[in-house]
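# task: produce atomic coordinates for the following.
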Amino acid sequence: MSEHAHPSDHPAYPVGLRLAGRRVVVIGGGQVAQRRLPALIAAGADIVLVSPSATPSVEAMAASGEIHWERRRYVEGDLADAWYVLVATADTDANERVSAEAERSRIWCVRSDDASAATAWTPATGRSEGLTVAVLTGRDPRRSAAVRDAIVEGLRDGTITARHQRTRTPGVALVGGGPGDPDLITVRGRRLLAEADVVIADRLGPRDLLDELPPHVEVIDAAKIPYGRFMAQEAINNALIEHAKAGKAVVRLKGGDPFVFGRGMEEVEALAAEGIPCTVVPGISSSISVPGAAGIPVTHRGVAHEFTVVSGHVAPDDERSLVDWAALAQLRGTLVILMGVDKIGAIARTLIAGGRAPHTPVALIQEGTTAAQRRVDATLATVADAVTTEEVRPPAVIVIGEVVAVGPEATRAHHRD
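This is a model prediction of the structure:
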């Protein structure tokens, strides 16, 4: 270093340390160490913690063997053979002595108490699907964190795109889009949408997300795929296979969760038979999210210890029904019915005949989580008439049980009735 230069006169030189198997010493076991240790553990470092005490979380890391804990104060020589040291104590004298040893041994040293006295700074770091984002702004850690958060969030929700430039393996991502509100798709699902070449979407998928896609993305409405001699599902399977074999990144966007009455496994099996890799991204199921959005907990302490999700697209007296409605009528918990608006009269009569009380509360939530959401309350005895008089239309989630009467929304619904 020039005799006239001072470290604070120059910006930090950014670098990524590969610490796997290399000795890292952490001095101090408090909150700072608790925040920094997970990243060092993830990097595969051989970590030695020197501290007479530690937070419960840090103790748990030592108990699980992720770090080695020396339960004592720092002494000269503790940095021997170290590649990197983190000083995280409130003892200024001890911090100075550790820094001095690190300087003599030419070991990069981070100081949590005095950044200007450190030889290394820890950037604000975030990760998203194989990318590491590290931001340094000198002595303004809050700004670093804010910039880091903005970049990582953008990568996750697709507002910042960083498409893979290397050759991609053709494949399909089976993405659960959630109950309807575009903000309720998972961050992974949103990122895969941003990277897609082709999106095959269900009508119950979050439609607003499609408007955000770049113009080069081909969007296909699954309901409008011509299927001629094929069944609709078979035609969708064939479309997925065709586009994947053409080398496209394909997203199959479905409402809710792909495996909750979504026929997702049929698509996975069809792709597997053709040797096409498929990634399944779970989605938030409308069976729990829509009741929650309407103020109904599907379980509640002292009210319901279980909930059952049932497809209502087949009437109870239909020979194709796989549901034991008599058994469901005997349950005391919550019953959530999907795709059952036009069959709810027959379902309610069957449940009452099986022993469920006619005055059992029922809520119908139409277009749940969207701007058009509305809730209609009734009982098992009155729900069939309520559907007609209130003109309830699919998609709607039906909740049956005492949890319907829990919470402030139930009170307001009662007053509206």
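# hey, let's count contacts and neighbours off CA atoms from now on
Fine.
# the residue nearest to H243 when sequence neighbours are not counted: helix or strand, and which one exactly?
Leaving aside its chain neighbours, H243 sits nearest to V250 (6.9 Å; criterion: CA to CA, 6 or more residues apart in numbering). Element membership for V250, per DSSP states H and E: strand 249-254.
# moving C-terminal of that strand, what's the next helix or strand?
Following strand 249-254 in sequence order, the next helix or strand is helix 264-273 (DSSP H and E).
# which residues touch the helix or strand that comes right after that following helix?
Sequence order places strand 278-281 as the next helix or strand after helix 264-273, per DSSP H and E. Identification of contacts with strand 278-281 by CA atoms under 8 Å, 6 or more residues apart in numbering yields 171-176, 188-189, 258, 268, 271-272.
# just the buried positions in the next helix or strand after strand 278-281, please.
Per DSSP H and E, strand 278-281 leads on to helix 286-293 as the next helix or strand towards the C-terminus. By 16 or more other CA atoms under 10 Å, the buried positions in helix 286-293 come out as 286-291.
# and what of stretch 189-209?
Buried-residue list, stretch 189-209, by 16+ other CA under 10 Å: 189-202, 204-207, 209.
# same deal with stretch 240-252?
Using 16+ other CA under 10 Å as the burial criterion, the residues of stretch 240-252 that qualify are 240-241, 243-245, 248-252.
# would you reformat these as CSV and include distance to G354?
Shown next, in CSV, are the buried residues of stretch 240-252 (distance: CA to CA, whole Å):
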residue, distance to G354
L240, 44
I241, 46
H243, 49
A244, 49
K245, 51
K248, 52
A249, 50
V250, 46
V251, 43
R252, 40
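# now, the most widely separated pair of those?
Across the buried residues of stretch 240-252, no pair lies farther apart than K245 and R252, at 14.7 Å, counting by CA to CA.
# could you count how many residues lie near T161?
T161 is flanked by 13 other residues according to other CA atoms under 10 Å.
# over to Q34?
Q34 sits with 18 neighbouring residues when counted by other CA under 10 Å.
# this one next, for a side-by-side:
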Amino acid sequence: MFGWLKSIVGKKGHFAALDTADFPTFKPGSVWLVGAGPGAPGLISLLGYHAIGQADVVVYDALVATQLLALTPAKTLKVFAGKRGGKPSPKQADISLQLIDWARQGKRVLRLKGGDPFMFGRGGEEASALFEAGVPFRIVPGISSGLGGLAYAGIPVTHRETNQSVIFLTGHDETGDVSPLDWPAISRAAPVIVMFMAVKHLGTIAAKLLAAGRDPAERVAIVSNAASPLQQVLETTLADAIGLQDVPTPAIVVVGPVSAYRPVLDWYTGAARESAFG
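As a prediction, this is how the structure comes out:
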């Protein structure tokens, strides 16, 4: 199954060998939901890269790197479907209907999503809509920003010296409210909490975690524009996070001891940022 890899190793221009690799066929009338990874375009999977070269239509999110879109064939139609908090955005139902419509026209439809489609990426909703419409689909996982984005900031989500568990959550429910979440249970669930889309409500979240018993001096790191040349990391404490304002987004928030490893593991500096592919 992986014999084609041997033809890549040791060759100049080895990316060209992917053109003859035995990837699954991207059939007309089907939709592939592909995770583009966080920030750096080089973090997309080989199967995702294959899909980019085959797609007739690419429906992409706001967080997809422009360098990935540049890899599409000249004839490929690119459709923006980005959703950003607090800004006018396409409705989820309309995006799903677009995917169905293009597929029914016999197009190879690539739904290109930042991070991973199933990690707070609404991929499950879109795949369900495709299933109900009878449209064939494939899920291509991606590197979640909650893992890859933190790695680019020198933050391991687990470390044997600090934690054997981690909890991932979104900073609000589908109504935009943080209250329905069980914050006392979340506070006890793991030493490390990684939060997506939490900056808007960070003050409220920090207060709820403190009320649930977390240490006011506990470390908090906020990674903005992860794995991109614009990446910024703000380190603070849970108590001080209550008053934070004007934090750049998109951002990943991590609460817990693992950000203490940044002085040793913070590798994404200097020349590492110069390449467009991170």
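# TM value for the aligned chains?
Once the chains are laid over each other, their TM-score by TM-score structural alignment, normalised by the length of the second structure reads 0.84; 260 aligned residues with a CA RMSD of 3.0 Å.
# which part of the second structure matches the strand holding V250 of the first structure?
Under TM-score structural alignment, the counterpart of strand 249-254 of the first structure in the second structure spans residues 108-113.
# from the rest of the structure, what touches the matching stretch?
Residues from elsewhere that reach stretch 108-113 of the second structure (CA under 8 Å, 6+ apart): 26-37, 51-52, 54-61, 63-64, 99, 102-103, 121.
# again, only this time at 7 Å
Taking contacts as CA atoms under 7 Å, 6 or more residues apart in numbering, the residues outside stretch 108-113 of the second structure that touch it are 26-36, 51, 55-61, 64, 99, 102-103.
# stretch 151-166 of the second structure too?
With contacts defined as CA under 7 Å, 6+ apart, stretch 151-166 of the second structure is touched by 147, 150, 190-193, 223, 226-227, 257-259, 261-262, 265-268.
# could you turn the buried ones of those into a ChimeraX selection?
One line in ChimeraX is enough to select the buried ones among the contacts of stretch 151-166 of the second structure; burial here means 16+ other CA under 10 Å:
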select :147,150,191,192,193,223,226,227,257,258,259,268
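# next step: the contacts of stretch 151-166 of the second structure restricted to helices.
Taking DSSP state H, the ones among the contacts of stretch 151-166 of the second structure that sit in helices are 150, 262, 265.
# grab the nearest non-local neighbour of the second one.
Looking back up the chat, that one is R262 of the second structure. Nearest residue to R262 of the second structure in three dimensions, chain neighbours excluded: G154, at 4.9 Å (CA to CA, 6+ apart).
# distance check, that neighbour against L68 of the second structure.
24 Å (CA to CA, to the nearest Å).
# for the buried residues of stretch 240-252 of the first structure, which one is nearest T132 of the first structure?
Relative to T132 of the first structure, the closest of those is A249; by CA to CA it sits at 23.2 Å.
# neighbours of the aligned partner of E306 of the first structure in the second structure, how many?
Correspondence of E306 of the first structure to the second structure, assessed by TM-score structural alignment: S165. Neighbours of S165 of the second structure under the rule other CA under 10 Å: 14.
# re earlier: quick check, nearest of the buried residues of stretch 240-252 of the first structure to Y84 of the first structure?
Nearest to Y84 of the first structure among those is A249, at 41.7 Å by CA to CA.
# gap between that closest one and H305 of the first structure?
Here A249 of the first structure is placed at a distance of 43 Å from H305 of the first structure (CA to CA).
# cool, and V260 of the first structure?
When V260 of the first structure is compared with H305 of the first structure (using CA to CA), they lie 21 Å apart.
# quick one, what contacts the counterpart of P184 of the second structure in the first structure?
Taking TM-score structural alignment, P184 of the second structure has A326 as its aligned residue in the first structure. By CA under 7 Å, 6+ apart, the contact set of A326 of the first structure is 351, 354.
# quick check: which element contains A326 of the first structure?
Assigned by DSSP H and E, A326 of the first structure belongs to helix 325-330.
# check the fit of that helix onto the second structure and give the mean distance.
Compared with the second structure after fitting, helix 325-330 of the first structure has a mean deviation of 1.3 Å; criterion: mean CA distance after the TM-score superposition for the first structure.
# buried residues, that helix. List them.
325-326, 328-329.
# what range in the first structure does stretch 148-155 of the second structure sit on?
Under the alignment (TM-score structural alignment), stretch 148-155 of the second structure falls on residues 289-296 in the first structure.
# that older thread, the more surrounded of V260 and H305 of the first structure?
Taking other CA under 10 Å, V260 of the first structure and H305 do not tie; V260 has more neighbours (21 against 12).
# and that one, what does it touch?
V260 of the first structure neighbours (CA under 7 Å, 6+ apart): none.
# circling back: what subset of the contacts of strand 278-281 of the first structure is buried?
Taking 16+ other CA under 10 Å as the criterion, what is buried in the contacts of strand 278-281 of the first structure is 171-176, 188-189, 258, 268, 271.
# list the ones among those that fall in helices.
For these, the ones inside helices are 188-189, 268, 271, with DSSP H as the criterion.
# farthest-separated two in those?
The distance between the two most remote of these (CA to CA) is 20.8 Å, for R188 and L271.
# go ahead and flag the most central residue of the second structure.
The centroid of the second structure falls nearest to G115 when counting by CA atoms, centre = their mean (1.9 Å).
# not counting its neighbours along the chain, what's nearest the alignment partner in the second structure of I400 of the first structure?
By TM-score structural alignment, I400 of the first structure lines up with V255 in the second structure. Nearest residue to V255 of the second structure, sequence neighbours excluded (CA to CA, 6+ apart): V220, at 4.6 Å.
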